[in-house]
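Engineer: Next comes the sequence, and after it the predicted model I'd like to discuss.
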Amino acid sequence: MSRIIAGAAGGTTLFSVPGDGTRPTTDRVKEALFSRLESYGVLQDAKVVDLFAGSGALGVESASRGAAAVDLVELADKPAATCRENAGLVNKILGRTCVNVHRAKVETFLLRVPADVLWDVVFIDPPYALTEPELATVLTSLAGHLADGAVVVLERSTRSPEPLWPEGMERFSERKYGETTLWFAEPAAEDAGSAGDTAQA
């Protein structure tokens, strides 16, 4: 059972995807992730996109915590249906349509989104089976849609190598939680020179 941890919809129990076709972010990882994002000050009034959204738990948590608009992108039938259910729950609590669901392949969605659409927070939680070249294609398509100060959060297996960051995007931090690694990236600065940080939990 998954729930929204905090914010206007805090405590709300979310619908889960039937079966075992998805890999939900654990509550431990989710709590640590959102604590970090709130310390960055990037969630309030943010435009958020949750790619490979699964149940949409990360996106709707963002809406609960003050994001202005959230896009959930999921292709598979059952997860997309669950995204719609969870979006409906949160939109009703918030009293407005904050969360929108797009049933689409992530690569196709990114190619079709208007050039002037920029996101402040991006969640990417692809299936572990997604290859590194396929992931690199997603990141390349995403790079031009990052607002100034944007934060990209990529969840991968700890056994996976560091992603191939495209031109215009750079990693600034990494956190390990058991079998899960969260990679944090941002728009590349012209004079980028910081080494970032690495930590294990």
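Structural biologist: Sure, I can see it.

Engineer: use CA for all of it now, contacts and neighbours both
Structural biologist: Will do.

Engineer: nearest spatial neighbour of Thr198, skipping sequence neighbours?
Structural biologist: Glu174 (5.0 Å; CA to CA, 6 or more residues apart in numbering).

Engineer: go on, Ala136?
Structural biologist: The spatial neighbour of Ala136 that comes closest, neighbours along the chain excluded (CA to CA, 6+ apart), is Leu164 at 5.7 Å.

Engineer: and the comparison structure, right after this:
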Amino acid sequence: MRVIAGLVKGMKLKSPKGLETRPTTDRVKESIFSMINPYIIDSIILDLFAGTGGLGIEALSRGAQKVYFIDSNKNSIEVIKENVKQAGFEQESIILFREVQKAIKECSLSENKVDVIFMDPPYLKGFIVPCIHAINTEEILNEEGIIVVEHDLKDLLPDQIGRFIKVKEKKYGNTRITIYAGEA
């Protein structure tokens, strides 16, 4: 697992030991960023279920302004801190050890809305729809913002969740990437 492009291209990322974290493969990460590249420059990113921090670090490497890394696993938080430090992105990163729903609520208290939300929750555990409903309720995503969800192929998501409409979907082996944007 490595950073694919940008300032720290080629940097290897550390992963937590064990099977609790399933890092995004380089192939899937490359595909995600080719789909959303115009949204990245100078953006504020929320990386939910951040795991290794790979998606957020990739975004920073490609020119994002700031990333909020959220995870409820202490091992993942330690790995994210190490990876962010190794990449030299401490100033652009906020790393929070939080349950995701609480983090979404906290984000609503901030004056700054986010531009891109990455969600890579544990597969087939039912986290996606409730999180997107919370994002909708708390209004933390800019009107032009997007939600990028990495999930299991068997996890079929609805075409609309709150004000968010499915705008793109791609399959990669057992993984599916679904992108939601706000209703116009």
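Structural biologist: That came in fine, so what should we check first? As the structure is a computational prediction, the values presented were derived from the model and not from experiment.

Engineer: For the two chains, what TM-score is obtained?
Structural biologist: Once superposed, the chains reach a TM-score of 0.93 (TM-score structural alignment, normalised by the length of the second structure), with 181 aligned residues with a CA RMSD of 1.5 Å.

Engineer: related to what we said a few turns ago, what number of residues lie near the residue nearest to Thr198 of the first structure?
Structural biologist: Residues contacting Glu174 of the first structure under the criterion other CA atoms under 10 Å number 18.

Engineer: now swap in the one 5 residues further on and tell me
Structural biologist: A count of neighbours around Glu179 of the first structure, defined by other CA under 10 Å, yields 9.

Engineer: Which strand or helix spans the equivalent of Val121 of the first structure over in the second structure?
Structural biologist: Applying TM-score structural alignment, one finds that Val121 of the first structure aligns to Val116 in the second structure. Secondary structure assignment for Val116 of the second structure, by DSSP states H and E: strand 114-119.

Engineer: Can you tell me what sits against that strand?
Structural biologist: Judged by CA atoms under 8 Å, 6 or more residues apart in numbering, the contacts made with strand 114-119 of the second structure from elsewhere in the structure are 39-40, 43-50, 55, 128, 140-142, 144-150.

Engineer: Out of those, which sit inside helices?
Structural biologist: 55, 128 (DSSP state H).

Engineer: Mind giving me the PyMOL command for buried ones among the contacts of strand 114-119 of the second structure?
Structural biologist: Selecting only the buried members of these in PyMOL, with burial defined as 16 or more other CA atoms under 10 Å, works like this:
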select buried, resi 39+40+43+44+45+46+47+48+49+50+55+128+140+141+145+146+147+148+149+150
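
Engineer: mind listing which of the contacts of strand 114-119 of the second structure are in strands?
Structural biologist: 44-48, 141-142, 144-150 (DSSP state E).

Engineer: so Ala57 of the first structure sits right up against Ile5, yeah?
Structural biologist: No: counting by CA atoms under 8 Å, Ala57 of the first structure does not reach Ile5; the two are 10.1 Å apart.

Engineer: between these two, which one's more packed in?
Structural biologist: Applying other CA under 10 Å to Ala57 of the first structure and Ile5 shows that Ala57 carries more neighbours, namely 24 against 18.
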